[in-house]
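> Predicted coordinates and the sequence they were generated for:
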Amino acid sequence: MSNNEGFFNKVYEVVKLIPSGRVTTYGAIASAIGSPGAGRMVGWAMNKAFSQPCFVPAHRVLNRNGQLTGKHAFPNADTMQELLESEGVEVENDKVKNFENIFWKPERVVD
């Protein structure tokens, strides 16, 4: 397993824990897996999430401002927003409303 694969798998395990109707950030996930400052690499992992054998709710991962910056990785431009809204998350102009209230902080993952 390459280093990227191991990193990506850790990311996917955290993302699978995000409760429906809640969101988190690339940076929060990076910190939770012991790689603070690796938020951009978490984004790369989210771009590859669709290649996983089981569902990874990548739509619940946003940038630090609550914006849907990863929407380009989904099948169409509206998919990320549609998935969030199906869980009761309000989105306006590609930004989650009440971001601070529905933010989910992942626990630190220990190897």
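That came in fine, so what should we check first?
> From here on, just use CA atoms for contacts and neighbour counts.
Fine.
> Helix or strand: which one has G43?
In the assignment (DSSP states H and E), G43 maps to helix 39-47.
> What is that helix packed up against?
helix 3-15, helix 26-32 (3 or more Cα pairs under 8 Å, 6 or more residues apart in numbering; DSSP states H and E).
> most neighbours per residue, which of the ones you listed?
Of all the helices and strands packed on helix 39-47, helix 26-32 has the most neighbours on average by mean count of other Cα atoms under 10 Å, namely a mean of 23.
> wait, isn't I33 in contact with N9?
No - with contact defined as Cα atoms under 8 Å, I33 and N9 do not form a contacting pair (10.3 Å).
> Neighbours of P57, how many?
Counted with other Cα atoms under 10 Å, residues neighbouring P57 total 21.
> Contact partners for the residue nearest the centre of the chain?
The residue lying closest to the centre of the chain (Cα atoms, centre = their mean) is V61, at 2.2 Å. Residues near V61 by Cα atoms under 8 Å, 6 or more residues apart in numbering: 15, 23-26, 70.
> okay, now the one to match up with it:
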Amino acid sequence: MPSDLHERICDVVARIPSGRVATYGQIAKLAGLGGQARLVGYALYASDRPLPWHRVINARGEVSRRGDSYSELFQYQLLASEGVEFDGQGRISLRRFRWNGEAPPAAGESS
């Protein structure tokens, strides 16, 4: 059974809109768990919720290394399909693509 902390993290991740990214540390801070970026990774790994996990990257603007290169490649593909761009080193401009933490407008609302 997921912990309350994991649920708080997953609730924040669920709000990241398409075409935007957030860092592990940013997610922890928005969930009221500043300084616990690693917990974000654990929560995403343990969750069985359908979350946009691919929108969570490290503080350098990079896809974090995992045990297999397939999931990294898949993450790059998912982000690129949403319009997120990478530089020559495979980094994402946080200045350009970082989510501001606000909830996206509901269907039918103007922004």
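Ah, there it is. Computed from a predicted model, the values in this text were never measured in an experiment.
> Throw the helices and strands packed on helix 39-47 of the first structure into a markdown table and include distance to G88 of the first structure, thanks.
Below are these laid out as a markdown table (distance: least, Cα to Cα, whole Å):
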| stretch | distance to G88 of the first structure |
| --- | --- |
| helix 3-15 | 18 |
| helix 26-32 | 21 |
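> F99 of the first structure is nearest to which of these?
Among these, helix 26-32 comes nearest to F99 of the first structure, with 13.7 Å by Cα to Cα.
> before we move on, back to that, I'd like the distance between the residue nearest to the centre of the first structure and V89 of the first structure.
12 Å (Cα to Cα, to the nearest Å).
> Same check on K48 of the first structure?
With distances taken as Cα to Cα, K48 of the first structure is found 23 Å from V89 of the first structure.
> what's the answer for G21 of the first structure, then?
Distance of G21 of the first structure to V89 of the first structure, computed by Cα to Cα: 6 Å.
> between the two, which one's more packed in?
When G21 of the first structure and V89 are compared on other Cα under 10 Å, the one with more neighbours turns out to be V89, at 20 against 17.
> Map that one across to the second structure for me.
Matched across to the second structure, V89 of the first structure falls on V84, judged by TM-score structural alignment.
> residue furthest from the geometric center of the first structure?
Using Cα atoms, centre = their mean, the residue of the first structure lying farthest from its centre is M1. It sits 22.5 Å away.
> so who does that one touch?
M1 of the first structure touches nothing, counting by Cα under 8 Å, 6+ apart.
> Y24 of the second structure too?
Counted by Cα under 8 Å, 6+ apart, Y24 of the second structure has contacts 37-38, 40-41, 56-59.
> what about it, distance to M1 of the second structure?
22 Å.
> ditto for R38 of the second structure
For R38 of the second structure, the distance to M1 of the second structure - Cα to Cα - is 19 Å.
> Tell me which residue of the second structure lines up with M41 of the first structure.
So, by TM-score structural alignment, M41 of the first structure is matched to L39.
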